[in-house]
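> Only the shape, not the letters, is given here:
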C-alpha cells in the first residue's frame, strides 16, 4: 500500500501558466522525491501597462512517502 502526501506550492513565470506549473514541479523535485501528480488549484496574473506581466499558479503536488 502506498502512502501519498500533498503539498501546496506557489510559483510564477513571465511566459505562461503552463511554465509556472512546470517551475513549481521543477523546484519541488529538487527536495521532494517520487512526485506522482500536480493539480493546478488556482491561476492568477499581474498586469503592467495593460499587458500580463507575471503568470502565477497555486498547485498541489502529490508524492509517495517511503
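Happy to help now that I have it. Bear in mind the structure is a predicted one, so any value in this text is a computation, not a measurement.

> Could you use CA atoms for every contact and neighbour count after this?
OK.

> residues of stretch 3-19 that come out buried?
Within stretch 3-19, the residues scored as buried using 16 or more other Cα atoms under 10 Å are 6, 9-13, 16-17, 19.

> Which two among the residues you listed are spaced furthest apart?
6 and 16 (23.7 Å; Cα to Cα).

> Pasting the second one now:
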C-alpha cells in the first residue's frame, strides 16, 4: 500500500512494512524502522496497523508488527 499525504508545507509518502523479532513487539518495530531507514530518507513517523506472532509448541517464538511509515518527499 502506497499513498501520499500532505501535512503542513511538506508532502509525505506512506509505505507499509513488517518488522519481526524473537524478543518482542517493541524490538520488531525498531527492526522495521532501522531496516527501512537504510534505503529511505526523511522518515518522520510510524503507525502500528497490526500485530501477530508465531507459536512454537506452547511458547511465543516470534513477533511480527505491521507498520505504516511516513517519509517526507524531497522537492
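Looks like it arrived, so ask away. Keep in mind it's a predicted model, so treat the numbers as computed, not measured.

> Just give the TM-score of the two.
Here the TM-score for the pair of chains, by TM-score structural alignment, normalised by the length of the first structure, is 0.97; 66 aligned residues with a Cα RMSD of 0.6 Å.

> just to revisit the earlier point, may I see the buried residues of stretch 3-19 of the first structure organised as TSV, with secondary structure and distance to residue 40 of the first structure added?
As requested, the buried residues of stretch 3-19 of the first structure are arranged in TSV below (DSSP: H, G, I helix; E, B strand; the rest coil; distance: Cα to Cα, whole Å):
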residue	secondary structure	distance to residue 40 of the first structure
6	strand	13
9	strand	10
10	strand	10
11	strand	11
12	strand	12
13	strand	14
16	coil	13
17	helix	9
19	helix	12
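
> Return the distance of the residue nearest the centre of the second structure relative to residue 60 of the second structure.
What sits nearest the mean C-alpha location of the second structure, by Cα atoms, centre = their mean, is residue 67, with 3.4 Å. Going from residue 67 of the second structure to residue 60 of the second structure by Cα to Cα, to the nearest Å gives 20 Å.
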